[in-house]
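Trainee: For reference, the sequence and a predicted model appear below.
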Amino acid sequence: MKYTSLLLSVFLLHSCQSLQQKSYLNPLGRTIKERVLLPEGYTRIVGVDTSFATYLQNVPLLAAGEKVHYFDGSVKDKPDVYVAVIDMPIGHKDLQQCADVAMHMRAAYLYKVGMQDSIRFTLTNGFVAAYSKWAHGYRIAVKGNKTEWVKSVAARDDSATLGTYMDVIYSYCGSLSLSRELTKIGWRDVRPGDLLVRGGTPGHVELVMDMAHDKSGHKIYLLAQGFMPAQQMQLLANPMNSGLSPWYELKEGEIRTPECVFTSEHFMRF
């Protein structure tokens, strides 16, 4: 009986340790790279200090346990969907949905590193909207199928000006425009900052926030999304592999995320 009890105790201890090893979330971490721990044998893929990858790895998160809020202040109480909430303002209008939060993240990064001239998005009708033009005082006038720049205000370049520009981008861009604008990439070449894009009305977009690899070349990655109606950007759980969640294994085939299904053919790059 004592021997059986000893075996049971060892089994339970081993089971608890295994469960602990599968928990890759550090509740004290306040950024992506601090909050999400690595599986044994994996190393983060790190870019240069000014890279989009480094920017995403250091994106601030709300405190552990915080829930996603919609633009109107109501709560998205779905713990099976997300594991953390990204600390990024989404405003009080139903504008920043899935493609929009990805574009928000990209524009915020480019602005931070002084690459304002690279902030440009193509509207669904094909019109190229560059932030540099907006900062010079031009505004986008849409009349029926015609879109053009109209000089309207004095030149100004600051965060408030970027915000008004992005509100227009959120209104006239989406998963469909991104699917036409971005470059399709093979799944083996995915890096942080790439996206999963299903163009449509509605479609869906998710952003690769972080990646790691082991000595054998296997890669894992993290995904974040916004959704409809407009809501805070969230770091996703992995419904396909709870033991690896929130990490996803990079491989060919179906990619089942909490609120959308993609395939490895859906990877694209800014």
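Mentor: Yep, it's here. No experiment lies behind these values; they were computed from the predicted model shown. Residues are numbered from 1 along each chain as shown.
Trainee: switch to C-alpha atoms for all contacts and neighbour counts from now on
Mentor: Noted.
Trainee: How about the contacts made by the nearest residue to residue 157 once chain neighbours are set aside?
Mentor: Nearest non-adjacent residue to residue 157, counting by C-alpha to C-alpha, 6 or more residues apart in numbering: residue 135, 5.2 Å away. Each residue near residue 135 by C-alpha atoms under 8 Å, 6 or more residues apart in numbering is listed here: 155, 156, 157, 161, 162.
Trainee: Most neighbours among the residues you listed, which one?
Mentor: Compared across the contacts of residue 135, residue 162 has the highest neighbour count, 20 neighbours, by other C-alpha atoms under 10 Å.
Trainee: Below is structure B, check it against A:
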Amino acid sequence: MRMFGIFLFIAGLSACKPAADPHLPRQNTSATPAATAASKVGAIPLPAGYVRLPQAENSYGSWLRNRPLKKDNTVYLYNRKPKNNQDAQYAVLDIDVGNKDLQQCADAAIRLRADYLYARRQYDAIAFLFTNGFNCDYRHYASGYRLQVTNRGCTWIKKSGEDFSYATFRQYLDLVYSYAGTQSLQQQLRPVPFTGIRPGHVLLQSRQPYGHAVTVMDMAYQPGTGDTIFLLAQSYMPAQDIHILKNPAHKNLSPWYSVRFSGNLETPEWTFTAADLKSF
């Protein structure tokens, strides 16, 4: 039997925790000037000779490519204060972060996937695991059920009428964020070989005491060489705007990353490997 307090403690361990992390970036309180005039992810400029990888209509990859970008390139925290480090982002997605310290790294991957499914009205597909293994599905929440947590675990209790509004959907996501994290995503997502990387895949690490997750937002390739490149997006801790990452290791390619990396994949605030790629 797992005590609720222990459950909360374990859930907290699975979040991104930059304090004392060896990959913690230098702190900079100055806002980064707008790096691009692009209005959406799919308008971010490509390196010379590259073309975007075709995405099926209504696919997750197509939806991600059409996510709008903010004109203000500053990353703000949930409390509307600028993030200390303004050197990581190339562009900022126009997606609300909420007013609580909830939508962190794994939560950003959850938010993007959930928003896509909600937009497609695929309500039954919206379901995310908690760290204790409970499957929190949107259909129950929208049907008026609310979570009851006891020493014995989690159960649904009928509390109100049906409501599939976006406001209720956002309440559901805040519930998920409270009890999910990199640890639960590790349970839910399946490994993918890096040769099969596609938009919507997630680079995920869930080692203790730190974990992190970033989402593949778009891809392109060079017809002559076959080289394939991709964009990454993250939130971090504290909860903050989801943003497109720069490529600190290859500034001439930034914000794009090449699949032809060897060893580690260095992002501005985390280091991944090819073995970290996962899929919903």
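Mentor: Perfect, thanks for sending it. What you see is a predicted model; the values in this text were computed from it and never measured.
Trainee: and of the contacts of residue 135 of the first structure, the nearest to residue 250 of the first structure?
Mentor: residue 162 (34.3 Å; C-alpha to C-alpha).
Trainee: Just give the nearest non-adjacent residue to the closest one, would you?
Mentor: In this structure, residue 162 of the first structure finds its nearest non-sequential neighbour in residue 131, 7.4 Å apart by C-alpha to C-alpha, 6+ apart.
Trainee: What is the equivalent residue in the second structure for that neighbour?
Mentor: Aligned counterpart of residue 131 of the first structure in the second structure: residue 138 (TM-score structural alignment).
Trainee: and that match, what does it touch?
Mentor: Contacts here follow C-alpha under 8 Å, 6+ apart; on that basis residue 138 of the second structure touches 123, 124, 126, 127, 169, 172.
Trainee: For residue 184 of the first structure, which non-adjacent residue is closest in space?
Mentor: residue 268 is the one closest to residue 184 of the first structure (C-alpha to C-alpha, 6+ apart), at 4.3 Å.
Trainee: give me the element that neighbour is part of.
Mentor: strand 267-269 (DSSP states H and E).
Trainee: next one: residue 20 of the first structure
Mentor: Going by DSSP H and E, residue 20 of the first structure is part of helix 2-21.
Trainee: List the buried residues of stretch 141-148 of the second structure.
Mentor: Buried positions in stretch 141-148 of the second structure, judged by neighbour count with 16 or more other C-alpha atoms under 10 Å: 141, 142, 144, 145, 146.
Trainee: how far is the helix holding residue 20 of the first structure from where the chain is centred?
Mentor: Per C-alpha atoms, centre = their mean, to the nearest Å, the displacement of helix 2-21 of the first structure from the mean C-alpha position of its chain is 39 Å.
Trainee: wait, what's in contact with the alignment partner in the first structure of residue 109 of the second structure?
Mentor: Residue 109 of the second structure maps onto residue 102 in the first structure when the alignment is built from TM-score structural alignment. Residues in contact with residue 102 of the first structure (C-alpha under 8 Å, 6+ apart) are 205, 206, 207, 225, 226.
Trainee: would the second one count as being in a helix?
Mentor: No: the assignment for residue 206 of the first structure, made by DSSP: H, G, I helix; E, B strand; the rest coil, is strand rather than a helix.
Trainee: Could I get the contacting residues of the residue mapped onto it from the second structure?
Mentor: Mapped onto the second structure by TM-score structural alignment, residue 206 of the first structure lines up with residue 214. Contacts for residue 214 of the second structure (C-alpha under 8 Å, 6+ apart) come out as 105, 106, 108, 109, 202, 203, 204, 232, 233, 234, 235.
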